[in-house]
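S.K.: got a predicted structure here, sequence first:
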Amino acid sequence: MNVKETILEESLYLFSRHGIRALSKAQLEAHLGISHAAFDEIFQNKADLVQKTVAYLTKKLRYEYGKTYVQSQSAIEATLLMLKNASSRLENFNPFFFRDLQKYYPSAWQLYLDYIHTHVYQAIFKILNRGVIRGEFRKDINLELVTKIMLEMYIQMLNPLVFPPSRYNLAEVFRCFFLYYMEGLCVANTYRMVDEFFA
């Protein structure tokens, strides 16, 4: 990991713990242990740091999803691992992180949405297709539509106007969104795995 990646990793940690707006540029420099001049050499401004941090986050997530697919023994296991990783991330992230992205850093938020609509779409589609072929998911599901619905549920869940972070726990919203939806996709012998996972 080079110096810039180390800074981005630490920035991701800070933003995920405190939110983005809660940290000024000066506070970020202090937390990161770099001077004002050093910051300005690497980043144009705080918005540029946020943009590059989100790009770094999506790169990490792509790697995680790739590992999940390769290491999982079945499509249902791969799906549940993906959901587990997403749920853990929501539990560990300050809910204002996503609100701040949407409200104050639309370019970075769009970068995250692009990642969801391309890489995550392809990953989910691939896993669901694998599950249908192997008889783990129902044969009659419309793969394209189901994948799209799952993505839109996730994006809607992050909408602070629909689920204000001060009122709703995002990890619990996530559970409510996906528990019953996943159960509806499963055949009898995989239904139990989903039930146990969300218990």
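M.R.: All right, it came through fine.

S.K.: C-alpha only now, for contacts and for neighbours.
M.R.: Fine.

S.K.: distance check, residue 158 against residue 60.
M.R.: 20 Å (Cα to Cα, to the nearest Å).

S.K.: settle it for me: which of the two has more neighbours?
M.R.: Between residue 158 and residue 60, counting by other Cα atoms under 10 Å, residue 158 is the more crowded of the two (23 against 13).

S.K.: gap between the residue nearest in space to the middle of the chain and residue 136?
M.R.: The residue lying closest to the centre of the chain (Cα atoms, centre = their mean) is residue 86, at 5.3 Å. Noted for residue 86: a distance of 21 Å to residue 136, by Cα to Cα.

S.K.: equivalent analysis for residue 41, please.
M.R.: Using Cα to Cα, residue 41 is found at 52 Å from residue 136.

S.K.: pick out whichever of the two has more residues nearby.
M.R.: Taking neighbours as other Cα under 10 Å, residue 41 and residue 136 compare with residue 136 leading, 22 against 10.

S.K.: residues contacting that one?
M.R.: Contacts here follow Cα atoms under 8 Å, 6 or more residues apart in numbering; on that basis residue 136 touches 75, 76, 186, 187, 189, 190.

S.K.: which single one of the residues you listed is nearest to residue 119?
M.R.: Comparing the contacts of residue 136 against residue 119 with Cα to Cα places residue 75 closest, at 17.1 Å.

S.K.: any idea which helix or strand carries the closest residue to the closest one other than its chain neighbours?
M.R.: If the residues on either side of it in the chain are set aside, residue 75 comes closest to residue 131, at 4.8 Å by Cα to Cα, 6 or more residues apart in numbering. Residue 131 is part of helix 121-133, with elements assigned from DSSP states H and E.

S.K.: ok, and here's another one to check against it:
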Amino acid sequence: MTFLETILGEILQLFKREGIEANSEADIIRKLDIRQSTYHELFASKQDMVLQVVRYDIEQQNQKQKDLLKTANNPVEEIMLLLADGIKSMKEISPVYIADLQLYPEAWRASLENVTNNNQQVNAEILNRGILQGYFRRDINLQLVTKIILEQFFMMINPVVFPPDKYDLAEVFRSIYLYYVRGICTDHGGKIAEEFFAKNNL
């Protein structure tokens, strides 16, 4: 891991705990315990810093996703593992971070593009294999279902729809996705999903 990656990782954890706007650049420099000159060598501005942190987070998330999917035994488990990891991640992130991130258009756009392009593609591939192998219903519209999964995510992180001071985002995530996935499973896939719910206490 490079020095820059170490710094980006530390800032990311700070953001996920406290949000972005809770810390000025001076606060971040102090908490990182680095020289101001070092900070400005790495980042042209706070906007640039936030963008680099988001791009680093995207790389980490996508690699983690690939590693996680390798542990699954079938497409239902793949979807469920992604959902369980999503719930865990939402519990670890302050809702303030998601709200603050939207104040940085380029970083927010990079985050949404990753969700749209990477996650939608991964979900489509899993669902397609699951249909062919008999885990998901053959009558589902693959393009429509992947679109619905994506739009449900955007709905979930919309503070107007689910204000973070009123709703636990992890519980919203669980309520939206777990029951939806169970609905698109065949009887065989549904049994596997139920076993996964029970085993993982979801």
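M.R.: That came through fine. Note that this is a predicted model, so its numbers are computed, not measured.

S.K.: just give the TM-score of the two.
M.R.: Overlay of the two chains. TM-score (TM-score structural alignment, normalised by the length of the first structure): 0.95; 198 aligned residues with a Cα RMSD of 1.2 Å.

S.K.: against which helices or strands is the very next helix or strand once past the helix holding residue 131 of the first structure packed?
M.R.: Following helix 121-133 of the first structure in sequence order, the next helix or strand is helix 143-157 (DSSP H and E). With contacts taken as 3 or more Cα pairs under 8 Å, 6 or more residues apart in numbering; DSSP states H and E, helix 143-157 of the first structure sits against helix 121-133, helix 170-185.

S.K.: redo that, cut-off 6 Å
M.R.: On a contact count with 3 or more Cα pairs under 6 Å, 6 or more residues apart in numbering; DSSP states H and E, helix 143-157 of the first structure meets no helix or strand.

S.K.: closest to residue 123 of the first structure among the contacts of residue 136 of the first structure?
M.R.: For the contacts of residue 136 of the first structure, the closest approach to residue 123 of the first structure (Cα to Cα) belongs to residue 75, at 11.1 Å.

S.K.: measure the closest one to residue 82 of the first structure for me?
M.R.: Separation of residue 75 of the first structure from residue 82 of the first structure (Cα to Cα): 11 Å.

S.K.: tell me which of the two has more neighbours.
M.R.: residue 75 (23 against 19).

S.K.: check the mean deviation of the strand or helix carrying residue 30 of the first structure from the second structure.
M.R.: Using DSSP H and E, residue 30 of the first structure sits in helix 25-32. Comparison of helix 25-32 of the first structure with the second structure after fitting gives an average deviation of 0.9 Å (mean Cα distance after the TM-score superposition for the first structure).

S.K.: which is the next helix or strand following that helix?
M.R.: helix 36-42.

S.K.: what's the average distance of that next one to the second structure?
M.R.: Per aligned residue, helix 36-42 of the first structure averages 0.7 Å (mean Cα distance after the TM-score superposition for the first structure).

S.K.: what about stretch 171-178 of the second structure, how far off from the first structure?
M.R.: So stretch 171-178 of the second structure averages 0.9 Å relative to the first structure (mean Cα distance after the TM-score superposition for the first structure).

S.K.: and residue 181 of the first structure, what does it touch?
M.R.: Residue 181 of the first structure makes no contacts at all, as judged by Cα atoms under 6 Å, 6 or more residues apart in numbering.

S.K.: no wait, residue 76 of the first structure
M.R.: Here residue 76 of the first structure is in contact with no residues (criterion: Cα under 6 Å, 6+ apart).

S.K.: and stretch 95-104 of the first structure, how far out from the chain's middle?
M.R.: 13 Å (Cα atoms, centre = their mean, to the nearest Å).

S.K.: buried stuff in it?
M.R.: By neighbour count with 16 or more other Cα atoms under 10 Å, stretch 95-104 of the first structure contains the buried residues 95, 96, 97, 98, 99, 100, 101, 102.

S.K.: moving C-terminal of the helix or strand harbouring residue 64 of the second structure, what's the next helix or strand?
M.R.: Here residue 64 of the second structure is covered by helix 46-69, with elements defined by DSSP H and E. Downstream of helix 46-69 of the second structure, the first helix or strand assigned by DSSP H and E is helix 75-92.

S.K.: in that following helix, which residues are buried?
M.R.: 75-84, 86-87, 90.

S.K.: once aligned to the first structure, how far is that helix on average?
M.R.: Here the mean offset of helix 75-92 of the second structure against the first structure after fitting is 0.6 Å, by mean Cα distance after the TM-score superposition for the first structure.

S.K.: neighbours around the residue nearest to residue 131 of the second structure when sequence neighbours are not counted, how many?
M.R.: In space, not counting the residues next to it along the chain, residue 131 of the second structure is nearest to residue 138; the distance is 5.6 Å by Cα to Cα, 6+ apart. Applying other Cα under 10 Å, we find 16 residues neighbouring residue 138 of the second structure.
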